[in-house]
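Enquirer: Just to be clear, the model below is a prediction. Sequence and coordinates:
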Amino acid sequence: MIRKRSLMHRTAVVAAAGAAALVLAACGGSGDDDGSAGHGGHAAPASSSAPSSASPSASASASASASASQGQHNAADVAFAKGMIPHHRQAVEMADLAPGRARSAEVKQLAADIKKAQDPEIRTLSGWLTSWGEDVPAEGAMDHSTHGMDGMDGMDGMMTAEEMTGLENASGKAFDTAFTELMIKHHEGAVEMARTEQADGTYGPAKKMAAEIIDSQSAEIEQMNALLGKD
């Protein structure tokens, strides 16, 4: 009986020791797991949250800066748009006369190129003025409509009503010569207006258009001077 009790006591002690060992092992394992999970759980969000909180702010700031730069304009930009719209419209009106009056195929092609280039620019310039809360020059605002605007007087090359009437009444070689001479003067005025915009304007797209006008119309002036030299 004593032996049986002794055996049962030893068995209980062993069982208790084993249970204690299992508890310690479980606690140790749980601590390791919690440490890993805790490190990963805290470190990962920390590393990902820092960029995510800074990144939207940085990108928003960069976007706002870009928008401010893109949208900035001044009085020179407005004057450029308001002056160039009627200027381009008159060039297109002159170009529209060429198909039925010009004799030279080169003059006809030049007129077509001028209309193709300047029609879209009129729409772009009008869009800028609308977005700035400015009035778009009314159709037919040509001749002297831009004279006296922000120093443009005498340098815009716009045709007078008499010159336009003379061009409308010409045909054949007389039209070719008149069209070429008047368009050279017209282009020279546009180039000067574009140079003023480049010097005084602040709106990036307008300054870019001004550079394109200088390049394209200077090339056409050379082409027209060559045409006059052939006659």
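Expert: Looks like it came in fine.
Enquirer: Going by C-alpha atoms from here, please, whenever you check contacts or count neighbours.
Expert: Will do.
Enquirer: wait, what's in contact with Ala112?
Expert: Ala112 sits next to Ala95 when contact means C-alpha atoms under 8 Å, 6 or more residues apart in numbering.
Enquirer: In what element of secondary structure is it found?
Expert: Ala112 is located in helix 105-131, with elements delineated by DSSP states H and E.
Enquirer: how distant is that helix from the center of its chain?
Expert: Helix 105-131 has its C-alpha centroid displaced from the chain centroid by 19 Å (C-alpha atoms, centre = their mean, to the nearest Å).
Enquirer: And it, what's buried?
Expert: 107-108, 110-112, 114-115, 118, 121-122, 124-126, 128-129 (16 or more other C-alpha atoms under 10 Å).
Enquirer: Just the closest of the residues you listed to Ala138, please.
Expert: For the buried residues of helix 105-131, the residue nearest Ala138 by C-alpha to C-alpha is Ser126; the value is 10.5 Å.
Enquirer: Check the gap between that closest one and Asp156 for me.
Expert: From Ser126 across to Asp156, the span is 19 Å (C-alpha to C-alpha, to the nearest Å).
Enquirer: Repeat that for Asp135.
Expert: Counting by C-alpha to C-alpha, the gap from Asp135 to Asp156 is 20 Å.
Enquirer: Please compare the first structure with the one that follows:
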Amino acid sequence: MTAQRRFVRRTVLAVTASVAALMLAACGNDGDSKASGGTATASSTATGGHNAADVSFSKEMIQHHRQAVEMAGLAAGHASSAQVKTLATKIEGAQAPEIKTMSGWLTSWGEQVPQDMSGMDSGMNHDMSSSATPGMMSDADMGKLEKASGAAFDTMFLSMMVEHHEGAISMAKTEKADGSYAPATELAADVITAQSAEITQMDKMLGKS
């Protein structure tokens, strides 16, 4: 009788231990699941924080910058002024990396990066939403710039780039006012500072001040 009771007691203890182990495992899995969920939420928050204004700014400024880079690229073979060539190199060096940065934002947000139409032989290459985006040159304007050379190119390039920069500054001010994605509003502030200084420089080169 005593042996039987010991057997029953050992069996009960073993069952109890097994149940306790299963419960601990279940709790552990639940904790892992919650932890994973928390990590995913934090990650989503880290990559979010943007709004429609940030998306519009990035898409339009990419196209705007592409045209500026295209204009700047003409200077090496068409300009006669060393100052114009140096300025063009500076503009290209500043805006090309910003195009990559904004393209990366759009990709991370699940948005489509605008198609790059620059460098195409058709008349579509220059007229990139020029009617909707401030400061964008028309296809006709770009055609004139491509055909110009020497001092005529210098004057035309500077005049067009001043207008182009003014458009970019207008877009950047809108982003600073309406955007919510900190890196985008910071880039907008940089655009305002850098391009305002370049407008002053170009005005002097044009003899306006």
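Expert: Sure, I can see it. Bear in mind the structure is a predicted one, so any value in this text is a computation, not a measurement.
Enquirer: What's the TM-score once they're superposed?
Expert: In this superposition the chains share a TM-score of 0.73, using TM-score structural alignment, normalised by the length of structure 2; 166 aligned residues with a C-alpha RMSD of 2.3 Å.
Enquirer: how much does the helix holding Ala112 of structure 1 stray from structure 2?
Expert: Compared with structure 2 after fitting, helix 105-131 of structure 1 deviates on average by 0.3 Å (mean C-alpha distance after the TM-score superposition for structure 1).
Enquirer: and that helix, which stretch of structure 2?
Expert: Using TM-score structural alignment, helix 105-131 of structure 1 lines up with residues 82-108 of structure 2.
Enquirer: Could I get the buried residue list for stretch 148-166 of structure 2?
Expert: Counting neighbours by 16+ other C-alpha under 10 Å, stretch 148-166 of structure 2 gives 148-149, 153-166 as buried.
Enquirer: so which two of these are the farthest from each other?
Expert: Ser149 and Glu166 (24.0 Å).
Enquirer: any idea which element the aligned partner of His186 of structure 1 in structure 2 lies in?
Expert: Matched by TM-score structural alignment, His186 of structure 1 corresponds to His164 in structure 2. His164 of structure 2 belongs to helix 150-178 when assigned by DSSP H and E.
Enquirer: Now that helix on structure 1. Mean distance?
Expert: Helix 150-178 of structure 2 sits 0.3 Å off on average (mean C-alpha distance after the TM-score superposition for structure 1).
Enquirer: same check, this time on stretch 63-78 of structure 2
Expert: In the superposition with structure 1, the average deviation recorded for stretch 63-78 of structure 2 is 0.5 Å (mean C-alpha distance after the TM-score superposition for structure 1).
Enquirer: can you tell me which residues contact Ala25 of structure 1?
Expert: Contacts of Ala25 of structure 1 (C-alpha under 8 Å, 6+ apart): none.
Enquirer: Distance of it relative to Ala219 of structure 1?
Expert: 88 Å.
Enquirer: Could I get the full set of helices for structure 2?
Expert: 2-47, 52-78, 82-108, 139-147, 150-178, 182-205 (DSSP state H).
Enquirer: Adding distance to His126 of structure 2 as columns, could you present the ones you listed in JSON lines?
Expert: Converted to JSON lines, those look like this (distance: least, C-alpha to C-alpha, whole Å):
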{"stretch": "helix 2-47", "distance to His126 of structure 2": "33"}
{"stretch": "helix 52-78", "distance to His126 of structure 2": "7"}
{"stretch": "helix 82-108", "distance to His126 of structure 2": "17"}
{"stretch": "helix 139-147", "distance to His126 of structure 2": "5"}
{"stretch": "helix 150-178", "distance to His126 of structure 2": "13"}
{"stretch": "helix 182-205", "distance to His126 of structure 2": "21"}
